[in-house]
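Visitor: let me see the structure of the following:
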Amino acid sequence: MANIRQTLMDRSDWGCDMQGRDVARRGLAGGATRRGFMKGGALALIGTSVIPGFLLRSVMAEATTAAASNKRLVVLFQRGAADGLNIVVPYQEKNYYAMRPTIAIQQKDVLDLNGFFGLHPAMAAFKPLYDQGHLAVIHAAGSTDTTRSHFDAQDFMESGTPGVKSTQDGWLNRALLAGPVPAGAPSAFRAVALGTQVPRTLQGKMPAIAVSNLADFSVGGKGPTTSAISNAFQAMYDESSDAVLHGTGQETFEAVKMLKAADPAHYQPAAGVTYPNTPFGNSLKQIAQLMKANLGVEAAFSDIGGWDTHQNQGAATGQLANRLTEFANGIAAFWKDMGDGAENITLVTMSEFGRTAKQNGTGGTDHGHANAMFVLGGTVKGGKVYGKWPGLDNAQLNEGRDLAVTTDFRRVLGEAAYKTLGARKLETVFPGAQLDPSGFLNFV
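Guide: Got it, this is the predicted structure:
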């Protein structure tokens, strides 16, 4: 129990994610913070220096205005810089094949989208979503900052402030704050991340929770479902004389009880739905669980690593293809699992930057610039590739090596936040981006 106490009371920095980077080397906005983190039980609680009253003391919470309208935003981060040119293939570009003699996706293998672009064949699960008008593609999207550092690029995209390292909160946290004022107390699960810690994207003044495994939750007391770490966690707070810590602990367990009432251990996806048996697949399944349990989720975040393909990237098959199969199948399973509830969901994918247009000497690609983003949803105007295509002629490449950015990623995320979460104060969500609804791509 002493180890748990040390973790909970003294932890001042979050650890590294799957890419080995420090996801939050700075403190949150608003000064000193108290963080609760249950390593084995997989509940992380993060809030400001005051007791987080957002956690309710009842099994079901009163939803916020956005939750009451059932609008939910899901954000998925492809960590490692995905190769957008082999994900959404510009198969009519001659230079594409000239620059990628062994890793290009051959035209016969491409899943055609519009006569110019096509999907990688491993993404067959995406094709029906596109054809049915639920899936939109934004190509040549990316950051205005030109860094090729994974750490800096991810930090800039998650903070929503390219080139500014002093930003202390994440864009999705600010988007929730910029939305409608809750009609009542918000749900404990209003902002949730699937993982052991709250990601950069969701850090800020709006409290958020991180969940690694819903089925592992248990609360104090006696019984076969009670875990030793859960009892130790609760006992620590029962014994604490620190009012802030004590209040946080009690309210944390109220959130756990809310979740247990949904009986996550016995969750069954919809008929015919099979999620990939991977951390990413399981995270999407658990997002579906939380949403279908009506726990008031408005924003959910997850990520998937393995996109840094410097060597042996492969073409129609291989390393990238395997990752794309998991990615597309997982998202398609989530979409089908949500059933009628998918109508009110907007799902957005992003990656820190793309890959070089030319393959390297080891059959891979290096750090590039522009990339492809996907937006999936019931109100999405899909079946279309959005954005201005910059071309792949040598003279059109960024710094002579990358696909150029023609759509600021904040323009995509800003539209999703504006139309899904009701985040009308876009300047507070993406300061300096000068976003305006008149400049939206109108994919929603």
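
Visitor: every contact and neighbour count from this point should use C-alpha atoms.
Guide: OK.

Visitor: separation between S218 and Q234?
Guide: 10 Å (Cα to Cα, to the nearest Å).

Visitor: looking at the two, which one has more neighbours?
Guide: Each of S218 and Q234 has its neighbours counted (other Cα atoms under 10 Å); S218 has more, 22 against 19.

Visitor: and the more buried one, what does it touch?
Guide: Residues near S218 by Cα atoms under 8 Å, 6 or more residues apart in numbering: G41, T225, T226, S227, S230, V256, K260.

Visitor: one more, for comparison:
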Amino acid sequence: MNRKEFLKLTSSGISLLPFLSLPIEGKETSPQPKTLVLIELKGGNDSLNTFIPYKEKLYYQLRPKLSVPADKIISLNGTLGLHPVLTEMKDIWNQGKLALFPGIGYEDPNRSHFRSIDIWDTASDEDEFLSEGWISEIFKANNIPEGLIAHGIIIGSDDEGPLFGRGMRNVVIQNIRKFLNDAKHSEEEEIGVLQKEIKKYNGINPSLSHILTIQKNLLISSIKLREKIKKPVQLKIKFPQNRSGKNFELAAQIIGSEVPIPVIKITLGGFDTHKNQKPKHEKLLKELSSSLASFEKAMKELGRWDDILVLSYSEFGRRVKENGSDGTDHGAAATHFALGGKVKGGIYGTFPDLNALHKGDLKYTTDYRSIYRTIVEDWWTFKNHGRIDIKDKIKLSFL
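Guide: Here you go, the predicted structure:
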């Protein structure tokens, strides 16, 4: 059983993970207003058709059908450009608040969806198998206050990814109205039942009593969170009413509720484009760009833009050469991005050489954990890395 298959109990949108230590009935604390918004582009985004090296002849030779015409690309610096549907991201670039990280990857890349995303989630090497997420490990190493209602909000999936771990309280919310309308009274009744069961098993089965205590505490957490966000902020900014837009709108409403949440993870699916890629990928990118633009405007409306860091990640990029089904197969290195009010825009790192591919894939030029180290030290300003091996990774200067 891998960590994704680890037993979960579910109640009222809360992910209940056994064997956690969850003291939550003490004083609530707000360590900082900053929020990291993770965007998982699930399936393996084709970053070569997102952030395009349009001066490279090989790009067009290896992608006769999928390549974007040079005269359509939104140029950034004369050699690298955006897909033409990413017009809103160009606006953020023009403000100096979009950072790009080309060639992000790791040694001996794994092309399995499940294994590669585990590597990203746990900050591990390809041959290293770790059980807890990198954010969970960092939070434990730096004594995050116990009074937080939740450490993370999970949107678009029930996969906690880098937030998975002992001592973490992560709330899965797919629809804020549904979450708010869940029966509070039935939860309170269940808490009473659980309290009786805890007393019953405390002396004869301490392990079961501990799990029941966890469930009780998470139900309390659910009630507390509903009380905090029971009146979602009414934003003037309108979001696209597609899957991506609704997910970002939900994130904006949670941030607008002024509940201190260190991390929000948004999963956007559909990026595993093995066939008929061009229209599918273009649609996904267009939705992402317009959603990011609305989110940026909403954060400015709330006065929170400087407190927000948005970071993309994906299990891998795509192969450089298109396949026979008008798509691309699993690759290796990719370009990722960060944006926010405190981001120093620009390109950080070296774009992989298309003339020096490794088994048909882009070679990584920057270890993905360099981004993690920058976030840990320059965003959260934490001193301790715990067991996360990032001390020797080059720190990027985008914050």
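
Visitor: next, the TM-score between them, please.
Guide: Overlay of the two chains. TM-score (TM-score structural alignment, normalised by the length of structure 2): 0.88; 387 aligned residues with a Cα RMSD of 2.5 Å.

Visitor: who's in contact with P431 of structure 1?
Guide: Per Cα under 8 Å, 6+ apart, neighbours of P431 of structure 1: G160, T161.

Visitor: how about the helices in structure 1?
Guide: Under the criterion DSSP state H, helices of structure 1 are mapped to 2-10, 65-68, 84-87, 94-99, 127-131, 150-159, 171-177, 228-239, 243-261, 279-292, 319-338, 409-416, 426-429.

Visitor: in structure 2, what range does the fifth one match?
Guide: Under the alignment (TM-score structural alignment), helix 127-131 of structure 1 falls on residues 90-94 in structure 2.

Visitor: other residues contacting the matching stretch?
Guide: By Cα under 8 Å, 6+ apart, stretch 90-94 of structure 2 touches I74, L82, L98, A99, A293, L339, G345, G346.

Visitor: now, those that are in strands?
Guide: I74, L82, L98, A99, L339, G346 (DSSP state E).

Visitor: what is the nearest of those residues to L62 of structure 2?
Guide: Set against L62 of structure 2, the nearest of those by Cα to Cα is L82 (18.7 Å).

Visitor: just to revisit the earlier point, how much does the match of helix 127-131 of structure 1 stray from structure 1?
Guide: After superposition onto structure 1, stretch 90-94 of structure 2 sits on average 0.8 Å from its aligned residues (mean Cα distance after the TM-score superposition for structure 1).

Visitor: ok so, going back, mind putting the contacts of S218 of structure 1 in JSON lines, distance to D22 of structure 1 included?
Guide: Supplementary listing: the contacts of S218 of structure 1 in JSON lines, determined by distance: Cα to Cα, whole Å:
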{"residue": "G41", "distance to D22 of structure 1": "22"}
{"residue": "T225", "distance to D22 of structure 1": "34"}
{"residue": "T226", "distance to D22 of structure 1": "32"}
{"residue": "S227", "distance to D22 of structure 1": "30"}
{"residue": "S230", "distance to D22 of structure 1": "27"}
{"residue": "V256", "distance to D22 of structure 1": "27"}
{"residue": "K260", "distance to D22 of structure 1": "31"}
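
Visitor: need the buried ones from these selected in PyMOL.
Guide: Of the contacts of S218 of structure 1, the buried ones go into a single PyMOL selection, burial set by 16 or more other Cα atoms under 10 Å:
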select buried, resi 41+227+230+256+260
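
Visitor: got the contact list for R411 of structure 1?
Guide: L435, F440, L441.

Visitor: list the members of these that persist in structure 2.
Guide: On the basis of both residues aligned by TM-score structural alignment, their matches' Cα atoms under 8 Å, what survives of these in structure 2 is F440, L441.

Visitor: let me have the contacts of R411 of structure 1 in JSON lines, extended by distance to Y130 of structure 1 and neighbour count.
Guide: As requested, the contacts of R411 of structure 1 are arranged in JSON lines below (distance: Cα to Cα, whole Å; neighbours: other Cα atoms under 10 Å):
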{"residue": "L435", "distance to Y130 of structure 1": "27", "neighbour count": "18"}
{"residue": "F440", "distance to Y130 of structure 1": "20", "neighbour count": "15"}
{"residue": "L441", "distance to Y130 of structure 1": "17", "neighbour count": "14"}
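
Visitor: isn't T146 of structure 1 up against A370?
Guide: No: with contact defined as Cα atoms under 8 Å, T146 of structure 1 does not reach A370; the gap is 9.8 Å.

Visitor: among those two, which residue is more densely surrounded?
Guide: A370 (33 against 17).

Visitor: check contacts around the more buried one.
Guide: Taking Cα under 8 Å, 6+ apart, one finds 84, 139-143, 353-355, 402-406 in contact with A370 of structure 1.

Visitor: out of those, what pair is the most spread apart?
Guide: R355 and T406, at 15.6 Å, using Cα to Cα across the contacts of A370 of structure 1.

Visitor: of those two, who's got more company?
Guide: Counted by other Cα under 10 Å, R355 of structure 1 and T406 do not tie: R355 has more neighbours, with 29 against 17.

Visitor: contacting residues for T87 of structure 2?
Guide: I74, S289.

Visitor: distance of it relative to K286 of structure 2?
Guide: Computed as Cα to Cα, the T87 of structure 2 to K286 of structure 2 distance reads 9 Å.

Visitor: repeat for L58 of structure 2
Guide: Counting by Cα to Cα, the gap from L58 of structure 2 to K286 of structure 2 is 25 Å.

Visitor: ok, these two, which is more surrounded?
Guide: K286 (19 against 16).

Visitor: trace the more buried one over to structure 1, please.
Guide: Using TM-score structural alignment, K286 of structure 2 lines up with T325 in structure 1.
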